[in-house]
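J.: A predicted structure for the sequence below; I have some questions about it.
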Amino acid sequence: MTVEERIKGVKAAVTAALAALTALWGWFGWLIVAWVVCMAIDYLTGSAAACKAGKWSSALAREGLWHKAGCVAAVTISGILDLVVGHILGGMPEAALPFAYTVFLCPLVVVWYILTEVGSIVENAGAMGAPVPAWLKRMAKALRDQVDQKLGD
């Protein structure tokens, strides 16, 4: 097998995986992907910023991973609640909505976590020495605060 054939095989596998994700979850799947990517970037930039400051420790790194695991648990619970609400609404014709209820809580929780991760990534970039526009910091915080205000803190 040539290198080009291997590259085509990898491209086909990635394309198939992305198509399957889109078919399975549609836009919500991509929201999850964005969140996972943001978590990874936050962890990597946080570790890099700590290394630069000479403050990296395995205990703090482990604490960060526990924090991420807690976020995964919260998103999982919100997804389960979405399933329960959808099941309840499906079994109660008198409570029928004018639209099909698929997900509501989980995307809100995921967006909130994405905004949290973005704010942390911006802070980490500044700690690593990158010039970060003040308006970007304010925007990341304002977006998260807006979600908190609209949905009740």
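T.: Structure's in. What do you need?

J.: Going by C-alpha atoms from here, please, whenever you check contacts or count neighbours.
T.: Will do.

J.: quick one: Ala49 and Ala127 touch, right?
T.: Yes: the pair Ala49 and Ala127 passes the contact test of CA atoms under 8 Å, sitting 5.6 Å apart.

J.: So the residue nearest to the spatial centre of the chain versus Ile80, what's the distance?
T.: In the chain, the centroid-proximal residue (CA atoms, centre = their mean) is Trp35; its distance is 1.6 Å. Distance from Trp35 to Ile80, counting by CA to CA, to the nearest Å: 18 Å.

J.: Buried residues in stretch 101-119, which are they?
T.: 103, 105-107, 109-119 (16 or more other CA atoms under 10 Å).

J.: typed the wrong thing, it's stretch 19-27
T.: Judged by neighbour count (16+ other CA under 10 Å), stretch 19-27 contains these buried residues: Leu21.

J.: again, but for stretch 126-140
T.: For stretch 126-140, the neighbour count (16+ other CA under 10 Å) marks Gly126, Ala127, Met128, Lys137, Ala140 as buried.

J.: Span of that stretch from start to end?
T.: 14 Å.

J.: Below is an additional structure, to be compared with the one above:
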Amino acid sequence: MNQTTLNFAVGTFGTIITYAFGGWSELLSFLVIAMLIDIVSGVAASMKEGKGISSAVGFKGSVKKVFMFVAILLAHRMDVLMNSGFIMTGAIYFYLANELVSIIENYGRLGLPLPPQVKDMITALKRNNDDRQARS
């Protein structure tokens, strides 16, 4: 790849990121890191449980993560439209909390020690989520 092509690709990628998210922030970086840790810990937990790796489960998880970024993009565009700065931040924190709970669940599946309060919180969150899905 020559220098001009590389410069064009990087410039295009930067333009897309800036349009989609108003630039890159530490909060977005933290979300991406949490997503990567969730993926790795989920794969490790599945391997430990003897479930192996399923391409269907992996595809479903990947699609969910892509749509998280689509929702964040929409939240940023609403911020631009309404001249605010909190909708995208709120969306990122929402998805970040979701990723962190998933990481903690995966750590529990791996047999790593978790404080009882954390286990109780995860059980309550799962129960609430199951109740909501049952009503849908």
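T.: Received the coordinates, thanks. Not measured: the values here are computed from a predicted model.

J.: now, which of the buried residues of stretch 126-140 of structure 1 lie within helices?
T.: Gly126, Ala127, Lys137, Ala140 (DSSP state H).

J.: List just the nearest of those to Leu89 of structure 1.
T.: Leu89 of structure 1 has its nearest neighbour among those in Ala140, at 35.0 Å by CA to CA.

J.: what's the counterpart of the residue nearest to the centre of structure 1 in structure 2?
T.: Counting by TM-score structural alignment, Trp35 of structure 1 lines up with Leu31 in structure 2.

J.: And the alignment partner in structure 1 of Gly90 of structure 2, which helix or strand is it part of?
T.: Gly90 of structure 2 maps onto Leu108 in structure 1, with residues paired by TM-score structural alignment. If you go by DSSP states H and E, Leu108 of structure 1 is part of helix 105-127.

J.: Go through the strand or helix carrying Thr12 of structure 2 and flag the buried ones.
T.: Thr12 of structure 2 belongs to helix 3-21 when assigned by DSSP H and E. By 16+ other CA under 10 Å, the buried positions in helix 3-21 of structure 2 come out as Ala20, Phe21.

J.: contacts for the helix or strand just after that helix?
T.: Scanning forward in sequence from helix 3-21 of structure 2 by DSSP H and E, the next helix or strand is helix 26-48. Contact with helix 26-48 of structure 2 is made by 52-53, 65, 92, 95-96, 99-100, 102-103, 106-107, 109-110, as judged by CA atoms under 8 Å, 6 or more residues apart in numbering.

J.: hmm, 6 Å instead?
T.: Outside helix 26-48 of structure 2, the residues within contact range by CA atoms under 6 Å, 6 or more residues apart in numbering are Gly52, Leu96, Ile103, Asn106, Arg109, Leu110.

J.: Determine which two of those residues are furthest apart.
T.: Largest separation among these by CA to CA: Gly52 and Leu96, giving 26.1 Å.

J.: For the residue mapped onto Ser120 of structure 1 from structure 2, give its distance to Ile37 of structure 2.
T.: Using TM-score structural alignment, the partner of Ser120 of structure 1 in structure 2 is Ser102. Going from Ser102 of structure 2 to Ile37 of structure 2 by CA to CA gives 10 Å.

J.: who has more neighbours, those two?
T.: Ser102 (20 against 17; other CA atoms under 10 Å).

J.: Name the nearest residue to that one, ignoring sequence neighbours.
T.: Nearest non-adjacent residue to Ser102 of structure 2, counting by CA to CA, 6 or more residues apart in numbering: Asp38, 6.5 Å away.

J.: What is the burial count for the aligned partner of Gly46 of structure 1 in structure 2?
T.: Under the alignment (TM-score structural alignment), Gly46 of structure 1 pairs with Gly42 of structure 2. By the criterion of other CA under 10 Å, Gly42 of structure 2 has 21 neighbours.

J.: Brilliant, that's me finished.
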